[in-house]
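Q: Just to be clear, the model below is a prediction. Sequence and coordinates:
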Amino acid sequence: MTKHLSERQKALIKEDIKCGLNQTQISNKRNISRNTVQRYILKLNDGSFYERKKESDRKELLQPNHKISLIIEHTKDHFVTLPILQKNY
């Protein structure tokens, strides 16, 4: 039987996200499955990818337009291989 998040739990998860906690930290703190936390975060972001933390010094490896093109290719065919993508881009 699946357990749904209450409105209170959803609000607490949102607060934890604002505080900068990651999925694992939230799931441990709230005693909720990490997959449940991940699904809720995806719903909050309308299925979009997570953004990097503002403090992160990691450089972007892909430009936004490349990310979009990869997503489009993946939605067309879930079994697209790296050599095929490299030929196209």
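A: Ah, there it is. Residues are numbered from 1 along each chain as shown.
Q: contacts and neighbour counts: CA atoms only from here.
A: Will do.
Q: which helices and strands does the helix or strand residue 41 falls within pack with?
A: Under DSSP states H and E, the secondary-structure element containing residue 41 is helix 34-44. Packing contacts for helix 34-44, counted by 3 or more CA pairs under 8 Å, 6 or more residues apart in numbering; DSSP states H and E, involve helix 23-30.
Q: Any buried residues in the helix holding residue 41, and which?
A: Neighbour counts over helix 34-44 (16 or more other CA atoms under 10 Å) mark 34, 37-38, 40-41 as buried.
Q: ok, and here's another one to check against it:
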Amino acid sequence: MNVWKTKKVKLRAKRTFLKLGTCSRTFFYILNLEFGNPKEDEERALDPLAGGILQQGYQCGMLWGASMALGTESFRRNGSADKSVANT
């Protein structure tokens, strides 16, 4: 891969994180952007998951954001909660 392209991608990811402010929201945003399924209200709702759920030290917000994005995409593709859970 081109070194300049790699640096550009890293810089874009850092800027996105600084703009959004939390790992959970950033990962949810990036994955939903790739899926073509932006969800601004849901992104903001993920902010309390940052820092291990309200800074309590539980699982990282990055994991929560990625998990929520996966669930959102699964629901979009399957159309029902039951099918979405079975497929993830």
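A: On my side now, so go ahead. Since this is a predicted model, take the numbers as computed values, not measurements.
Q: Let me know the TM-score between chain one and chain two.
A: TM-score of the superposed chains, computed with TM-score structural alignment, normalised by the length of the second structure, equals 0.30; 42 aligned residues with a CA RMSD of 3.5 Å.
Q: still on that earlier bit, how about the buried residues of helix 34-44 of the first structure in a markdown table, adding distance to residue 69 of the first structure?
A: As requested, the buried residues of helix 34-44 of the first structure are arranged in a markdown table below (distance: CA to CA, whole Å):
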| residue | distance to residue 69 of the first structure |
| --- | --- |
| 34 | 29 |
| 37 | 28 |
| 38 | 24 |
| 40 | 25 |
| 41 | 23 |
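Q: Nearest the middle, which residue of the second structure would you pick?
A: When CA atoms, centre = their mean is applied to the second structure, the residue found nearest the centroid is residue 28 (1.5 Å).
Q: Could you double-check that that residue lies in contact with residue 43?
A: Yes - counting by CA atoms under 8 Å, residue 28 of the second structure does reach residue 43; the two are 6.5 Å apart.
Q: who does the helix or strand harbouring residue 70 of the second structure touch, helix- and strand-wise?
A: Counting by DSSP H and E, the element that carries residue 70 of the second structure is helix 61-78. The criterion is 3+ CA pairs under 8 Å, 6+ apart, and the helices and strands that helix 61-78 of the second structure contacts are helix 23-35, helix 81-87.
Q: and of the ones you listed, who's closest to residue 75 of the second structure?
A: Of all these, helix 81-87 sits nearest to residue 75 of the second structure, with 5.1 Å by CA to CA.
Q: Count residues in the vicinity of residue 27 of the second structure, would you?
A: 25 (other CA atoms under 10 Å).
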